[in-house]
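Asker: Fold the following for me, if possible:
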Amino acid sequence: MSAATLTRPSAGPTSKFIVTFPRLLRSELIKFLTVRSTLWSLSVAVVLVIGFGAIMASASKSQDAFGDGVSVGAMAPIVGVYFAQLVYVVLGVIGIGSEYSTGMIRSTLSAAPTRTPALLAKTVVLGIASFVVSFVSIVVAFFLVQAILSSTDHAASLGDPHVLRMLVGAALYLSFMTMFSLSIGAIVRNTAAGISIVVGLLLILPTFLPIIPWKPLKEIVKYLPGVGDAVMLPPGQSTHTAWVGFAILAAWTVVGTIVAAVLLKRRDA
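Answerer: Predicted coordinates:
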């Protein structure tokens, strides 16, 4: 009597789909482009930058210069950045806070079990998108301002001292502020709390700490994230030089992202 050998039927080829960082980037880009709140937020930010630039130029035709001989034509396109930065803060926080509130974060982390690449992909997409959109809007504001000031002596050109650095620096400032806000949103996992923390660091503490008669508190103000605006200001208009101020903001962003990555790996979704 011979024994029959039973064999299992072939299960077919196994899936070769591997989650790579470029695929995570693509996934985050799709999310970014398909969420209405993101597009509306960016639209508002663009309007603020261009609109306030035009208003500043129209209202300052008789102003000679800002800072170290920097003309109105160079400074006016930057004014709207201070209003638009609040929109970019919200954009950064809701970039991940909304996923926690809707539960989508579970799907995101299931697709990327190591978690850190998912956070980095989201950071890269938001950082690049905010830089591109803000830079385009700032350049549009710049040329609109020059058109408004064309009949005066206060117009500027890209070849003037500090002008190109100010325009690029303004976009860098908004980009890193967006990424920093994203890291705070990832740390606290709550949209309202994240926005409150960033606004506190950006606007409230720099306003109220200097009026407290204690020198250490006044020194703290010099190292808050908001000093990164030095990168878009004329010389002499900030506590720090342009790139030192930007380095402080970059350091906040890097540290915030590292803390967010560590907590993301340790905590449940």
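
Asker: Going by C-alpha atoms from here, please, whenever you check contacts or count neighbours.
Answerer: Fine.

Asker: can you map out the helices along the stretch 151-269 of the chain?
Answerer: In the stretch 151-269 of the chain, the helices defined using DSSP state H, counting those that start in this stretch lie at 163-188, 191-199, 205-208, 215-221, 242-266.

Asker: Minimum distance to residue 236: which of those has it?
Answerer: Ranking those by proximity to residue 236 (CA to CA) places helix 242-266 first, at 9.5 Å.

Asker: From residue 117, how far off is residue 110?
Answerer: From residue 110 across to residue 117, the span is 12 Å (CA to CA, to the nearest Å).

Asker: okay, these two: which has more neighbours?
Answerer: residue 117 (19 against 11; other CA atoms under 10 Å).

Asker: wait, doesn't the more buried one sit right on residue 22?
Answerer: No. Assessed by CA atoms under 8 Å, residue 117 is found out of contact with residue 22, at 10.0 Å.

Asker: The structure of the following sequence is requested for comparison with the preceding one:
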Amino acid sequence: MVVQTGERLDRARLTWGGQFFAEFLKLWSMPQTTVLYAVTAIVVVGFGYAAVLVAGMDADGGMPPIDAFLDPTHLTLSGVGLAQMAVACVGVMALSTEYGSGLIRSTLVAAPRRGRLFLAKAAALGLSTFAVMVPTAFTAFLVAREPLESLLGTAWPMDAVVVRALLGTGIYLTGIALLGLAAAALVRYTAGGIGVVFVLLFVLPMLPLVLPVSARETVEAFLPADAGSRLMKVTTPDAVLNAGTGALVFGIYIIMALVAAWAVLSRRDIR
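Answerer: Okay, the predicted model is just below:
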């Protein structure tokens, strides 16, 4: 298997398609990739189903979950907030493992144009994550659909708006994976890259709590996780950002991170 992969990599040298294929092979040759994608899928589907069941029990107990009725589709995606860290780890390790093992030197010998190499890594990671996470989002919705309709007391069809939210979930998680890749390029170490993404997703959203209430909601809306989460919501009543503007803000964060990572990787010594 190692020999076959080496031969494929040798044939793929220096062309864009070859670099993409090589990075795709390397990504999926890491056992962590399959494990972390599987963990993400299990958490998204399992927690979404559990959230709907708990909301149903609350309703039976006389405490109707208002948020569930405002955006039932988003309730089925409740596991995304927890699972996103696993996807981020895939992005980090897509590059950091090469620095840790020293394979980055061989990679740069075969592909000395570092900018194009980084774009190939980003493309392989992005397409892989999107291809896995979109079916995961649809599965989460379909699995939780029956108890959700029982909770609502009415049918909840998979219309165009719901499909947009499910596709948006795949886009959001793809963006998180790319943030992980950018973090790995900037710090080069697995633990450091994971730490950077953890701060962006879980620590940074806590900082607006020290702000006045009048400014807190606006600041929160423009943070990466909150802006990106608008992609997964069907309704955004009285929200600072809607799905379109949230996607724009989130996309700007991703582009800025990738550009910074590309610049650093292109100019920094590999040692």
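
Asker: Return the most buried member of the helices of the stretch 151-269 of the first structure.
Answerer: Of all the helices of the stretch 151-269 of the first structure, helix 163-188 has the most neighbours on average by mean count of other CA atoms under 10 Å, namely a mean of 26.

Asker: So the closest residue to residue 176 of the second structure other than its chain neighbours: helix, strand or coil?
Answerer: Spatial nearest neighbour of residue 176 of the second structure, excluding adjacent residues (CA to CA, 6 or more residues apart in numbering): residue 88 at 5.6 Å. Three-state call for residue 88 of the second structure (DSSP: H, G, I helix; E, B strand; the rest coil): helix.

Asker: Residue 88 of the second structure and residue 127 of the second structure: what is the separation?
Answerer: From residue 88 of the second structure across to residue 127 of the second structure, the span is 14 Å (CA to CA).

Asker: more crowded one of these two?
Answerer: Legend: neighbour count by other CA under 10 Å for residue 88 of the second structure and residue 127, higher for residue 88 (27 against 14).

Asker: okay, now residue 35 of the second structure: neighbour count?
Answerer: 13.

Asker: Reformat the helices of the stretch 151-269 of the first structure as a markdown table; add distance to residue 121 of the first structure.
Answerer: Listed next are the helices of the stretch 151-269 of the first structure as a markdown table, based on distance: least, CA to CA, whole Å:
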| stretch | distance to residue 121 of the first structure |
| --- | --- |
| helix 163-188 | 11 |
| helix 191-199 | 19 |
| helix 205-208 | 31 |
| helix 215-221 | 31 |
| helix 242-266 | 12 |
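
Asker: just so I know, which of those helices lies nearest residue 52 of the first structure?
Answerer: With CA to CA, the closest approach to residue 52 of the first structure among the helices of the stretch 151-269 of the first structure belongs to helix 163-188: 14.4 Å.

Asker: So which residue is dead centre in the second structure?
Answerer: Nearest residue to the geometric centre of the second structure (CA atoms, centre = their mean): residue 173, 2.1 Å.

Asker: State the distance from the residue nearest to that residue when sequence neighbours are not counted to residue 244 of the second structure.
Answerer: Leaving aside its chain neighbours, residue 173 of the second structure sits nearest to residue 84 (6.3 Å; criterion: CA to CA, 6+ apart). From residue 84 of the second structure across to residue 244 of the second structure, the span is 21 Å (CA to CA).
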